[in-house]
Each structure stands twice: as C-alpha cells, then as structure tokens.
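Undergrad: no FASTA, just this:
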C-alpha cells in the first residue's frame, strides 16, 4: 500500500464514463490513461463498477475491463467496485477472478454488491430464470468463497480460482452489507458518493459487529467520495456541473451520457431538484488544492474511514487527469 505523508490511502473508482459526443472505445482509452496516471501518483487501487443499460457507462463487462486496465499498468491493485453477484453464477465469477489473479498475481480485488446495477427490466434480462432480488446474497457469497477455498466436499472446481487469494470486499449503501461483511470479517466499502444518508449508521454497524477472521483482524472501511479539484474553487464548481446534471437526469429517470459543464445550473433544475441532487452529493468535494484537502480531512474525521475511493466525473479528460494530480499533490504532500 503506497502512502506518503498522509496515512489515509486514496484509491480510484472509475465508472468508465462515456461523455456526450464520444463512445466506449474512447472511454476505455481514457481509463487506461487515468489508471497509469494515478498509479504514478501513488494511489492504492483502481476499481471499476458493473452497470447495465446505461448509455453513459462503459464498464458493463467489468471483468474484461479489469483485465484491460491491469494489463496496461504495473503495480496498482485493480478490481471491481463492484461485481453485482446476483447477476451471475458464483462459479463464473470465481473463474473470471481466478483468471485475473493468475494473470496479474497479487493485484486483483473482488468487490461485491447485491444490487442489480440497473433497472428491473434489465435485471430480469441478466438473471433470466433466476428470480432473485438479492435475498440469497449471503448464500451466493458463501458459494463463491468455497470455490476459492474449498473444504474438500465440493465436486465442482473453479479452474483457475481454487486455492488463490483474491481479496473479497462487500459493497453497500445500507446496513445489510455492513452487517454481513462484519459477520464474515471482510473489508467493507460504503457508497457515500451517491447514497450518503446511511453512511455513519452503516459504518457504526460494521465496526460494532465486526468479527476477526483469517482475512482481516480488525475492521477496515473505505468510503466513496466525489472529488473535483482545479486551480480555483470557481473552476472546480464549474466542472462539477457535469456530475450535477448526471444526477439531475437520474432523478428524472432519464440517465444518459456525461454532459459538458454549464455556467448556470439554476436554468436547468427546480429548487426541489436542486435540493435532492445536493442531498445525494453530500460527499462531493470541489475546490482548489487547499479546499479539497480540508474538506477531505473533515470527511475522514467524521467517518474515521480507513481509505477513500475517489470518483472524478468530469467531462474533459485533461481536467480529470489534472484533478487527480492536484488531489495527490495536496493529500500526499508532494
């Protein structure tokens, strides 16, 4: 784990955004460029998220993109933030991540969620005859873990996968995964970057219920934050109008590609919509280097997070790269 002066590591959550007027091919090229960039800056891990039927997110085949990023980098951990396990047979995920770990040993993380990562119609298309809303997630998790560490009774083998050490994280936006990860002695990541309201209660559940395991001796909690850093607070706030538009479209039920920033959001949303978006983006930090550092330090103080995973959803790739540079310089004290 690469940490400089500040003892809280930073990682990256990449939704492989497809910006307006672009395509998935460009999105993947941008992700490779970003992964190499943050690797050189000392970030710990680079995670990609499973989403489906969303024109603005290119990481639907998450395992494939993870392999692409891992192959283009040298040392940064690469993984899923996360794989939505109810969409898949646990054996398939064990084989996929066993393959990734075999190709890139010691660098692969497997973050798991129980949401569909899309709408219900798409979930039905993904899951076919499996009628589950995630209720059997604990059983799926147990099955998945058994393929990596069999007890000798299973006749089905994950090849590759069996015997490999692929760290498993549970992801969540409620108390369910917080409690389950605590019971299983696993690291926990909370989706504060888009579902902030339950952050502190979930972290309290996780820490108070944690049971040490072979995987983890004490609780380890990571939270998601949106960070948009620029040379000035005003420029960062301007760049942040892209993610504001994205969330505005989500609450209107009309998700799409990431839009360019605008000078005036008040011409686009109502007062009610402005309030709803602001509530969902509580854990969003914008500003220059000093502003961003102070706001992140306050978040760490409030949450006692062991690690921050950063999503920087801005329209311009160069501004995105620069945001991470400013963040690293401020946080790591370069």
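TA: Received the coordinates, thanks. None of the values given here were measured: they were computed from a predicted structure.
Undergrad: going forward, measure contacts and count neighbours with C-alpha atoms only.
TA: Fine.
Undergrad: using the three-state scheme, assign residue 178.
TA: What DSSP: H, G, I helix; E, B strand; the rest coil gives for residue 178 is helix.
Undergrad: how close does it sit to residue 78?
TA: Going from residue 178 to residue 78 by C-alpha to C-alpha, to the nearest Å gives 22 Å.
Undergrad: just residue 215 next, same as before
TA: From residue 215 to residue 78 the distance is 18 Å (C-alpha to C-alpha).
Undergrad: what about those two, which has more around it?
TA: residue 78 (29 against 13; other C-alpha atoms under 10 Å).
Undergrad: secondary structure element for that one?
TA: Assigned by DSSP states H and E, residue 78 belongs to strand 77-84.
Undergrad: how many neighbours does residue 189 have?
TA: 30.
Undergrad: check the secondary structure at it for me.
TA: Residue 189 - assigned by three-state DSSP - is strand.
Undergrad: gap between it and residue 286?
TA: 22 Å.
Undergrad: alongside the first one, take a look at this:
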C-alpha cells in the first residue's frame, strides 16, 4: 500500500448505516433509544452521515417509518448529516416524500440527505398493503425521481407544489445493488451509493458503469460514489468473530426465508449452519466488504477496498447484538479517521 493510497483513504468521509435492529428479547422502543445513543456517539467520533434504511414486515428492523426516525435522530444530534439509506420510492406517493423531506430540511437546514431505492424493501403482500395497488413498481422509478426533482425545483413544472419542499436544496442519492441505479445516477448526474455490503460481486461493474457514463448536472459536476461495508471491530480477533456471528445468523435466516430479530452471538457458527449454508452466506459476506477483526485488520480491509473501488465515501454498518460492543466497534473505526 503506497503512501498516496493511505493519504486518499485518510481524506474520505466515513458514515454509518443503521438498520435500527430489534434484538431478540427487546422491542422497537429500545431499538430507537440505542439508535439515538449510537448517533450521538459516532457524531462525537467525527462520522459524516447517519443513514436509516426502510424495511417493512421484518421483526428485526425498526426503521419502517424512516422519515419519522430521521427526524428523531436529527433532533438528538447537532452537526452530522442525517438521511435515508434509503427510501424505497415505489412504496410512496412522490409528493408525500417531497413534503416529508421538505419538512425535515426545514427543521434541520443543511443536514438532510435523501437516498432513494427502487426495490420494495418487502414482499409483494407487504408492498400491496403499503400501496393498495401493485400498478406502480421498480420500472416507474426513473419517472418518480423526475417528479421528486421537480417538486424540489425553484419553479416546478407540476401544478401541485410541495410545501414545504419547493426550492429546497436536498441532496438526492440513488442507491443500488445492481447496474440499474448506477446507469440512472450517471444519466441524471446524481450521487450514487452501492450496497456492496450485501452485493459485493456487482460493486466494481456498477461503479465503472456509473463513472463511465456520468453526465454533469447542476447538482453534481463529477461522479461521487459511496460504498457500503460491514465492519465488526473489537479489541481481539476472537471477540470480533464472536460478535460477527449475529450478522452471519441474520444472513443465514434470510437464506432460509425466516424473519427473525437480531440474534445473540454464538461461540461456534459451525454448530448453527451446514457447510452448504456456510458457503452461501460467505458468498454474500465477502471478506472484502465484511471486515471482521481488530483495528489493524479493519484498517487494512478498508484501505484495500477503497483502493479497489476508488470510493469517495464509505458507509459502515455493524449488526452487533451487544450495545457496548457496537459502540466500541465504531470507536475503533473512528480511530482510523484520526
């Protein structure tokens, strides 16, 4: 690793992606308290953004009312940018999202990010319960992004105005785990964030496509990409591997089609999964984008992935059951920024 690569890594912002996990034996109220505590903790450590993800009908994720929770986190922090990673736009009337984020930006000026995804973040039955129709789907996503940009414009084309929302400068990020949003973000000259923390194999092709086809816009003059990374950091390698078992069990249960709360860690995952299940989970939790270990291990992993992706930012998610261990993990990551 050259000094130039290290210099570049030291300059890129690190951020936090919070799924507001509901732990086994706990409840959403406790999850929200822990999210506030984590946000206040990482703000002091110098993290750049704190994003929350929209998911529905999942007993282990409490951030379904994403805009409401963003407001709660913003109210309990001071400087850090707070946003969505992301809002699943097909689930919503575009005007409602414009008004919600217009309200958030009006309450917390210069601190709100709007990350958008085109997946439902749920199954079809839940998508129908959210929308009351399945006539709108991921294929309508480009049209919805256009509508949203118009609502935020100084002089919207639409007869319907977003109040609040009109004329506000709210950064829009397109989120993706394939090449679709990469192409759209490039075409529209928008910020792009790739979900490499669960789709590692598609990361480099999507980023290359985004940069190759990027068209400058009033929003952005050159491409700007952020990548997601799972990090479980601890003071020893053994402790990190122990806490990482909760994340591994989450991916295992997804593979099995089981919706569960975040499970407490176990000493030996080989007592939990079969060799075939282990291989399937490890395919999603690629060592490049799921970094487990001490400060030195994490530093080397993040340096290597930043060099590989040439990412402008990194957003870190840490699915750790024990809250003290979760806070410590981000402390260790924060030390890398010093």
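TA: Structure's in. What do you need? From a predicted model like this one, the values you see are computed outputs, not experimental measurements.
Undergrad: helix or strand right after the strand holding residue 78 of the first structure?
TA: Past strand 77-84 of the first structure, the next helix or strand by DSSP H and E is helix 90-103.
Undergrad: contacts only, for the corresponding residue of the first structure for residue 256 of the second structure.
TA: The alignment partner of residue 256 of the second structure in the first structure, by TM-score structural alignment, is residue 252. With contacts defined as C-alpha atoms under 8 Å, 6 or more residues apart in numbering, residue 252 of the first structure has no neighbours.
Undergrad: tell me the secondary structure at the residue in the first structure sticking out farthest from the centre.
TA: Most distant from the centre of the first structure: residue 153, at 34.3 Å, with distances by C-alpha atoms, centre = their mean. Three-state call for residue 153 of the first structure (three-state DSSP): coil.
Undergrad: that one and residue 163 of the first structure, how far apart?
TA: Taken as C-alpha to C-alpha, the span from residue 153 of the first structure to residue 163 of the first structure is 14 Å.
Undergrad: now swap in residue 319 of the first structure and tell me
TA: Distance from residue 319 of the first structure to residue 163 of the first structure, by C-alpha to C-alpha: 42 Å.
Undergrad: neighbour count for the two, which is higher?
TA: Shown here are residue 319 of the first structure and residue 163; by other C-alpha under 10 Å, residue 319 has more neighbours (18 against 14).
Undergrad: so which residues of the stretch 51-200 of the second structure form strands?
TA: 81-88, 112-117, 172-176, 191-194 (DSSP state E, counting those that start in this stretch).
Undergrad: next, the mean deviation of the third one compared to the first structure.
TA: Strand 172-176 of the second structure, aligned to the first structure and superposed, deviates on average by 0.2 Å (mean C-alpha distance after the TM-score superposition for the first structure).
Undergrad: ok, now the shortest one?
TA: Mean deviation of strand 191-194 of the second structure from its aligned counterpart in the first structure after superposition (mean C-alpha distance after the TM-score superposition for the first structure): 0.4 Å.
Undergrad: where in the first structure does that strand fall?
TA: Counting by TM-score structural alignment, strand 191-194 of the second structure corresponds to 187-190 in the first structure.
Undergrad: burial of the alignment partner in the first structure of residue 137 of the second structure, as a residue count?
TA: Here residue 137 of the second structure is matched to residue 133 in the first structure, going by TM-score structural alignment. The number of residues packed near residue 133 of the first structure is 16, by other C-alpha under 10 Å.
Undergrad: the one 4 residues further on now?
TA: Residue 137 of the first structure is surrounded by 20 other residues when neighbours are defined as other C-alpha under 10 Å.
Undergrad: which residues touch residue 100 of the second structure?
TA: residue 67.
Undergrad: relative to residue 58 of the second structure, how far out is it?
TA: Applying C-alpha to C-alpha to residue 100 of the second structure and residue 58 of the second structure gives a distance of 23 Å.
Undergrad: and residue 94 of the second structure, by the same measure?
TA: Residue 94 of the second structure is 24 Å from residue 58 of the second structure, by C-alpha to C-alpha.
Undergrad: same question, residue 161 of the second structure
TA: Distance from residue 161 of the second structure to residue 58 of the second structure, by C-alpha to C-alpha: 34 Å.
Undergrad: just residue 141 of the second structure next, same as before
TA: 23 Å.
Undergrad: then residue 132 of the second structure?
TA: From residue 132 of the second structure to residue 58 of the second structure the distance is 19 Å (C-alpha to C-alpha).
Undergrad: same check on residue 3 of the second structure?
TA: 44 Å.
Undergrad: so which of those two has more stuff around it?
TA: Comparing residue 3 of the second structure with residue 58 by neighbour count (other C-alpha under 10 Å), the higher total belongs to residue 58, at 17 against 8.
Undergrad: the biggest helix by length in the first structure aligns to what range in the second structure?
TA: If you go by DSSP state H, the first structure has its longest helix at helix 24-41. The counterpart of helix 24-41 of the first structure in the second structure, counting by TM-score structural alignment, spans residues 28-45.
Undergrad: mean offset of the matching stretch relative to the first structure (after superposition)
TA: Mean for stretch 28-45 of the second structure is 0.3 Å (mean C-alpha distance after the TM-score superposition for the first structure).
Undergrad: let's verify the counterpart of residue 212 of the second structure in the first structure: helix, strand, or coil?
TA: Correspondence of residue 212 of the second structure to the first structure, assessed by TM-score structural alignment: residue 208. Recorded secondary structure, residue 208 of the first structure: helix (three-state DSSP).
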